[in-house]
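A.B. asks: Sharing a sequence plus its predicted fold:
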Amino acid sequence: MLTDRETCLTAVRSRDARFDGWFVTGVRTTGIYCRPSCPATPPKARNITFYPSAAAAQAQGFRACKRCRPDTSPGSPEWNVRADLVARAMRLIADGVIDREGVPGLSRRLGYSVRQIERQVRAELGASPLALARAQRAQTARVLIETTALPLTEVAHAAGFGSIRSFNDTVREVFALSPRELRARTSAGVAGTSEAPDAWHFLTVRLPHRTPLCPDNLFGHLAATAVPGVEEWRDGAYRRTLDLPHGPALVSLRPADGHISAALWLSDLRDLTVAISRCRWLLDLDADPAAIDAHLGTDPRLRPLVDAAPGRRVPRTVDGPELAVRLVLGQQISTKAARTHAARLVTAYGQPVDDPLGGLTHVFPRPEALATAADETLAMPERRRQTLRGLASLLAAGDIDLSPGADWEHARALLGELPGIGAWTVEGVAMRALGDPDAFPATDLGLRQGMASLGLPDGGAAAMTASVPWRPWRAYAVQHLWATGDHEINRFPPAPAAGPAPTTAIIRSAS
C-alpha cells in the first residue's frame, strides 16, 4: 500500500483521482475520512492521518465523507499485482468468503492459520480481516438502502449482517447516518418490490475505475468469444449469467463516462457483494492504467501501440473453472468452433435460467457435471475428451484451485502436469482466471504475429527474452500485441437489434 507521506499529501492537494483506492485520508479536526480526490478544500497537513484502508480509518473512529464517498472508490491495484498471502486474502474477502465461511473459512482456503492471516493482514491494512469484511458489508448495505425499496430488515440480511443491531450500529458508525436517514436522503425514491416468489431482484450500480479505460479489446474479446445461452452482446452491453453461492444471476455491463454501468438480476440478494466483485474482476477495473502504460511505454517498440490505445485492460472471467474448460475446448480450433463446442455443453449440462430479456438460457456447467460428460456431447478428438474430463474431475474435487485466492505458481504447476494441457492453456488460465499481470502465452498465434509485426522474435527463448522489459505487465503487453491483428476480439462490438421488453417481475431501482 502507498505509505509515503509526501506522495500522499501531493495527491490530496492536487485531488488526484489516480490515487483513489490506494489510501484514505483521515481528518482529525472533522472526524471524517476521504478519498484523495475529494473536492472539498484540502485540510492542513498537520490535521491529516493517512490510512491504508477504509476499514483502518473506521477502526480509529472516522466516518466516511458524505461528499466524496470514499467507500465507493476503486479497489487497490495492489491486489491485482501481487500473489502473496495478503493479496490472496484480500481477493477472497472481496469475493465474500468471510461472510459465507468466516475467518476460519478464509484460513482453510489459504492454508495458513487464523493467527498468521490476522497478523499479516493487520500489519499491512491496519485492520483485521473481519473489520475489512465489515467495511465491505457496510458498502453493500448502502447500495441496497439507496437503490432498492427492500425493507431494512431484509437489507441487513442481504448485506451479511448477523443482527439488526449490528447493521444499525455499523451503518451509523461508518456513514454518520442511520439506515432510515440514508434512505430518506435518496432523492429519486425507489419503486415497490415485486410480490412474485420467483422474481429476480433487480438493481443497477456504478462500477468505478481508474482512467483511462480502452473498451475496444475488453468488450470486443468478451463479445467475440461469447458462448450462446451464457453470454450475449445486446444494445451496447455485454450480458451473461453468473453461478453465485446462493443461486444464479444475470448481469449486463455497459461502458459509461468514468464508470461501468452494471444491471444485476439476482436470485438472492446475499450475492450482491460477490456479483460486484466478480464483475470488477472480469473487466479488470481495479488496475492502475497510468502505471502500466508508463512502464510499457518505455519500450520504443510498444510505445506507439500504448499511445494509440491507453488504458487497455485484460479481459478476465467470472469463474476460473469455466475459463479453464473453455480454453481446453478452444485448443487448436477457431473462436467460432470453440463457441459451438461450449454451447453444446451448456445445453446439455448447464442450469437453465429465465432471462427477463430472453437472450440468456443457462449458467455454464459446473466441473462435476462435465467430469462424466457423454461422448456425444464432446465432439472432439478422444485425447481432448480425456483432457477435459481429467481437468473437470480435478476441479470438482478441489484439487486445483482457480479461485481469486489461488496460489498462482502452484495452480500453474498442477495444470502443467495434466496430459493435453500445454503452455498456451496454462498461461491463458494464469492471465484471465488467476489474474497474473505477468502471464505471457508465448506460443499464442495472435501474439506471435503481433511480435513479428514489430520486428520482434516471434517464438522460443528469443521471444521470452524480448518480453523481459515488459515485466511485470506482460499480460497487458499481450493485449496491445493482439490488437495489431484484425481479429474481432480487438474491436468494440457493433450493437445488434434491440431485444424484447422484460416480462419477468423484478425489483426496480433508481439508477
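C.D. replies: Nice, thanks for sending it over. Residues are numbered from 1 along each chain as shown.
A.B. asks: contacts and neighbour counts: CA atoms only from here.
C.D. replies: OK.
A.B. asks: dump the residue contacts of A133.
C.D. replies: Contacts for A133 (Cα atoms under 8 Å, 6 or more residues apart in numbering) come out as I93, A94, G96, I98, D99.
A.B. asks: How much space separates the last one from A135?
C.D. replies: Taking Cα to Cα, to the nearest Å as the criterion, D99 is separated from A135 by 12 Å.
A.B. asks: Over to the first one?
C.D. replies: Taking Cα to Cα as the measure, I93 and A135 are separated by 11 Å.
A.B. asks: Quick one: residues in contact with the helix or strand hosting Q386.
C.D. replies: Using DSSP states H and E, Q386 falls within helix 382-397. Helix 382-397 is contacted by residues 321, 325, 328-329, 366-368, 370-373, 375, 378, 400-401, 418-421 when judged by Cα under 8 Å, 6+ apart.
A.B. asks: Next: stretch 207-221.
C.D. replies: 17-18, 72-74, 238, 255, 258-262, 276, 280, 283, 285-290, 309-315, 479, 483, 488-493.
A.B. asks: Then stretch 439-447?
C.D. replies: The contact list for stretch 439-447, computed with Cα under 8 Å, 6+ apart, reads 423-425, 427-428, 430-431, 448, 458-460, 463-464, 474-475, 478, 481-482, 485.
A.B. asks: wait, what's in contact with the residue nearest the centre of the chain?
C.D. replies: For the chain, W281 is the residue whose C-alpha lies nearest the centre (Cα atoms, centre = their mean; 1.4 Å). If you count contacts by Cα under 8 Å, 6+ apart, W281 has them with R316, T317, V318.
A.B. asks: And the next helix or strand past the helix holding Q386?
C.D. replies: helix 408-416.
A.B. asks: helices or strands up against that following helix?
C.D. replies: When contacts are defined as 3 or more Cα pairs under 8 Å, 6 or more residues apart in numbering; DSSP states H and E, helix 408-416 packs onto helix 423-432.
A.B. asks: how far off helix 408-416 does the helix it packs on point, in degrees?
C.D. replies: 150 degrees (axes from the mean of the first three to the mean of the last three Cα atoms, to 10 degrees).
A.B. asks: Summarise which helices and strands helix 423-432 is packed against.
C.D. replies: Counting by 3+ Cα pairs under 8 Å, 6+ apart, helix 423-432 packs on helix 320-329, helix 408-416.
A.B. asks: now the angle from the next helix or strand after that helix to helix 423-432?
C.D. replies: Proceeding N to C from helix 423-432, the next assigned helix or strand is helix 445-453, under DSSP H and E. Per the same axes, to 10 degrees, the angle that helix 445-453 makes with helix 423-432 is 90 degrees.
A.B. asks: dropping in the other structure now:
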Amino acid sequence: MYTDTERCVRAVQSKDARFDGWFFTAVLTTRIYCRPSCPAVPPKVENMTFYPSAAACQQAGFRACKRCRPDTSPGSPEWNARADSVARAMRLIRDGVVDREGVPGLAARLGYSARQIERQLLAELGAGPLALARAQRAQTARLLIETTGLPMAEVAFAAGFSSIRTFNDTVRAVFALAPGELRSRATRSAKPPVAPGVIALRLPYRAPLNPSNLFGHLAATAVPGVEEWRDGAYRRTLSLRHGHGIVALTPHPDHIACRLSLTDPRDLTLAISRCRWLLDLDADPVAVDEQLCVDPLLAPLVRKEPGRRVPRTVDGAEFAVRAVLGQQVSTAAARTHAARLVAAHGLPVDDPEGGLTHLFPDPGELAGLDPERLALPRSRRTTLTTLVGALADGSLRLGTDTDWEQARAELTALPGFGPWTVEVIAMRALGDPDAFLPTDLGIRRAAEQLGLPSTPAALTARAAAWRPWRAYAVQYLWTVDNHPINHLPT
C-alpha cells in the first residue's frame, strides 16, 4: 500500500480513516509523521513520504503528530489475514515476545534464524523486530503515563524498558515531550475519573463495526464466573504472564472503551493485544464486505448490517477446551459444563465491581482432572482429556502465531475432533479469516432460507467466491436465525 504514492496521497487529502494503520505519512519539512486521517491541513505533495509502520517512521527520525496520535491507529489488517512468517512475527511482537525473549526467542518460535526474521521484517515494514518492539514500548509507556499515577520509574519497567534513561530518551524522541510533560498534558484534559488501579483507554477500529454479533456472541456464550455482561459492558478475567487482570469492554460509535485492572502493570501490552484480538479490531471491514457482496444471495445480509467481526478468544487453549465441552449440546449446556470445570479447577479472583470469581483453568491445572467426575459421554471425556494432555505437554500449541494448517492437522489427529470442531477453533482461537463451517446446523438452515446450496460439499464450492473471508460470511449467515448470539443483551 505505502508504495502506491498516488493512492496514498488521495487518502491523505481526503482524510480517509479507512487507511489508518495501513500506512503512515511523514512530512519532510516538519519531521512529523501522521495517520492518513489527520485533521491538520494536508502537506504539499512534494513534502510527503510514506512508510508502512510507525516504527519505520521513528527509525527514520520522524516524531509522532500530537494531534492525530498515529501511534494509536488500528493495527494493519494484513497481520490478521496472513499466516506467513512476517504476519506471525507481528502477532508475536504485538504480544510482547521481543521484550521478554529478545529477537532470538522470536526467531526460535518461528523456526527461522534471527537474521532471516530481521531481513523479512525490514523488507515489508521498513523496521526490524527491535524497532517494532521499541515503538510498541513507547505506546505502552504513553498509556501508563497518561492513565495511571505510577511513578515514572515503574512506568519505564512496566512498559518493557531496560533503564530509565532509555525510557526518557525514547519518549522524547517519539513524542517530542518528556514523560512529565505528557502526564501534565493528560491531567489538563477533561477525562472521567477512574477507580484507583484501573487503566482506562480507547481501542480504535476501522468503521463500520457492528457490535450486535460481536458482543452478543460473547455475552450469550459467557462462562459464569469468568465472563459476564454488566451495565452495557462485556467483562471477563484474564490470565496473563505476570499475574491476572479483569477487563470491561464497552462498544461506542467510534471506539471500544476498555477498563483494565491488572495485578502487574507489566502485563498491559499483552492485555491490550488480547482484547484487540478478541474483538477482531484490526480487521478491514470495507474490504471484507466488498468481497462478500460479490455473491448476490449473500449481499443483502451484508448490506443490511455491515461491519460484522469474528468474535475470537483471549486464550486459544481455553477456547479449544470450551469447543469440546460444546460439542453436540446447547449453548446453555456448554456454559454449564464450563462453569463446573471453572469452579473445580480455576484460580479464584476478587472482583469488587461485579460477579467474576475465577480465571479459566490452564491446561496444566486441568491435566490432573478425573474424567469420571465429568458429566459428559465417555467418548467426549476421552476427547477432552487427550486435548488437555496435548496442550499441557506442548505437543499442541494454539497461539496467535500458530501455523493454521499445521494446527488443523494436529487437531484432526486427536480423537473426537471432526471438521466442525477443528474449523471453529481455527476461526476463533487461531484467527484464520477463511475458516468455514459448512456442516454447522445454523449455517445449513441459513443456506436453505437464502437459496444457497445446503449440502456441505455444494456450499463449500459456492463459498469459494467468498475467500479469503469465509469466517466473516459465517457471521452473516448466522444472523438468519433469531439466536441470542446475534443481539446485544438488553
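C.D. replies: Looks like it arrived, so ask away. Owing to the predicted nature of the structure, the values given are computational and were not obtained by experimental measurement.
A.B. asks: So which bit of the second structure is stretch 323-330 of the first structure matched to?
C.D. replies: Using TM-score structural alignment, stretch 323-330 of the first structure corresponds to residues 319-326 of the second structure.
A.B. asks: What does N210 of the second structure correspond to in the first structure?
C.D. replies: The equivalent of N210 of the second structure in the first structure is C214 (alignment by TM-score structural alignment).
A.B. asks: how far away is its match from L454 of the first structure?
C.D. replies: Relative to L454 of the first structure, and taking Cα to Cα, C214 of the first structure is found at 21 Å.
A.B. asks: More neighbours: those two, which one.
C.D. replies: The neighbour comparison of C214 of the first structure against L454 (other Cα atoms under 10 Å) goes to C214, with 16 against 13.
A.B. asks: Tell me who's in contact with the corresponding residue of the second structure for T204 of the first structure.
C.D. replies: Aligning on TM-score structural alignment places T204 of the first structure opposite A200 in the second structure. Taking Cα under 8 Å, 6+ apart, we find A200 of the second structure in contact with T147, V194, A257, C258, R259, L260.
A.B. asks: Buried ones among the residues you listed?
C.D. replies: T147, A257, C258, R259, L260 (16 or more other Cα atoms under 10 Å).
A.B. asks: Confirm the third one sits in a helix?
C.D. replies: Spelled out, it's C258 of the second structure. No: assigned with DSSP: H, G, I helix; E, B strand; the rest coil, C258 of the second structure falls outside any helix and is strand.
A.B. asks: Translate it into the numbering of the first structure.
C.D. replies: Aligned partner of C258 of the second structure by TM-score structural alignment: A262.
A.B. asks: Which pair of the buried ones among the contacts of A200 of the second structure spans the longest distance?
C.D. replies: Greatest spatial distance in those: T147 and A257, 13.2 Å, computed using Cα to Cα.
A.B. asks: anything in contact with each of the two?
C.D. replies: By Cα under 8 Å, 6+ apart, the residues touching both T147 of the second structure and A257 are A200, L201.
A.B. asks: Translate M380 of the first structure into the numbering of the second structure.
C.D. replies: That one, M380 of the first structure, aligns with L376 by TM-score structural alignment.
A.B. asks: same check, this time on Y238 of the first structure
C.D. replies: Aligned partner of Y238 of the first structure by TM-score structural alignment: Y234.
A.B. asks: what's the answer for G485 of the first structure, then?
C.D. replies: By TM-score structural alignment, G485 of the first structure lines up with D481.
A.B. asks: So that match belongs to a helix, correct?
C.D. replies: No: counting by three-state DSSP, D481 of the second structure is not found in a helix; it is coil.
A.B. asks: All the helices of the stretch 1-150 of the second structure, in order from the start?
C.D. replies: 5-13, 54-59, 78-81, 85-94, 97-110, 114-125, 129-147 (DSSP state H, counting those that start in this stretch).
A.B. asks: count of neighbours near whatever residue of the first structure lines up with A435 of the second structure?
C.D. replies: Counting by TM-score structural alignment, A435 of the second structure corresponds to A439 in the first structure. For A439 of the first structure, the count of nearby residues is 23 (other Cα under 10 Å).
A.B. asks: Also E353 of the second structure?
C.D. replies: Neighbours of E353 of the second structure (other Cα under 10 Å): 8.
A.B. asks: Looking for the alignment partner of it in the first structure.
C.D. replies: In the first structure, the residue equivalent to E353 of the second structure is L357, according to TM-score structural alignment.
A.B. asks: where's that match relative to L264 of the first structure, distance?
C.D. replies: L357 of the first structure sits 12 Å away from L264 of the first structure, going by Cα to Cα.
A.B. asks: What are the buried residues along the helix holding Q386 of the first structure?
C.D. replies: For helix 382-397 of the first structure, the neighbour count (16+ other Cα under 10 Å) marks R384, R385, T387, L388, R389, G390, L391, A392, S393, L394, L395, A396 as buried.
A.B. asks: Most tightly packed of the helices of the stretch 1-150 of the second structure?
C.D. replies: Compared across these, helix 54-59 shows the largest average neighbour count, a mean of 25 (mean count of other Cα atoms under 10 Å).
A.B. asks: Following superposition onto the first structure, what is the mean distance for the stretch of helix or strand the match of Y238 of the first structure belongs to?
C.D. replies: Under the criterion of DSSP H and E, Y234 of the second structure resides in strand 233-239. Its aligned residues in the first structure lie a mean 0.4 Å from strand 233-239 of the second structure after superposition (mean Cα distance after the TM-score superposition for the first structure).
A.B. asks: Measure how the helix or strand following that strand sits relative to strand 233-239, angle-wise.
C.D. replies: Using DSSP H and E, the helix or strand that follows strand 233-239 of the second structure in sequence is strand 244-251. Per the same axes, to 10 degrees, the angle that strand 244-251 of the second structure makes with strand 233-239 is 160 degrees.
A.B. asks: For A320 of the second structure, which residues are in contact?
C.D. replies: I425, A429.
A.B. asks: switch the cut-off to 7 Å
C.D. replies: I425 (Cα atoms under 7 Å, 6 or more residues apart in numbering).
A.B. asks: residues near R172 of the first structure, how many?
C.D. replies: Using other Cα under 10 Å, R172 of the first structure is surrounded by 17 other residues.
A.B. asks: what helix or strand is it on?
C.D. replies: Per DSSP H and E, R172 of the first structure falls inside helix 164-175.
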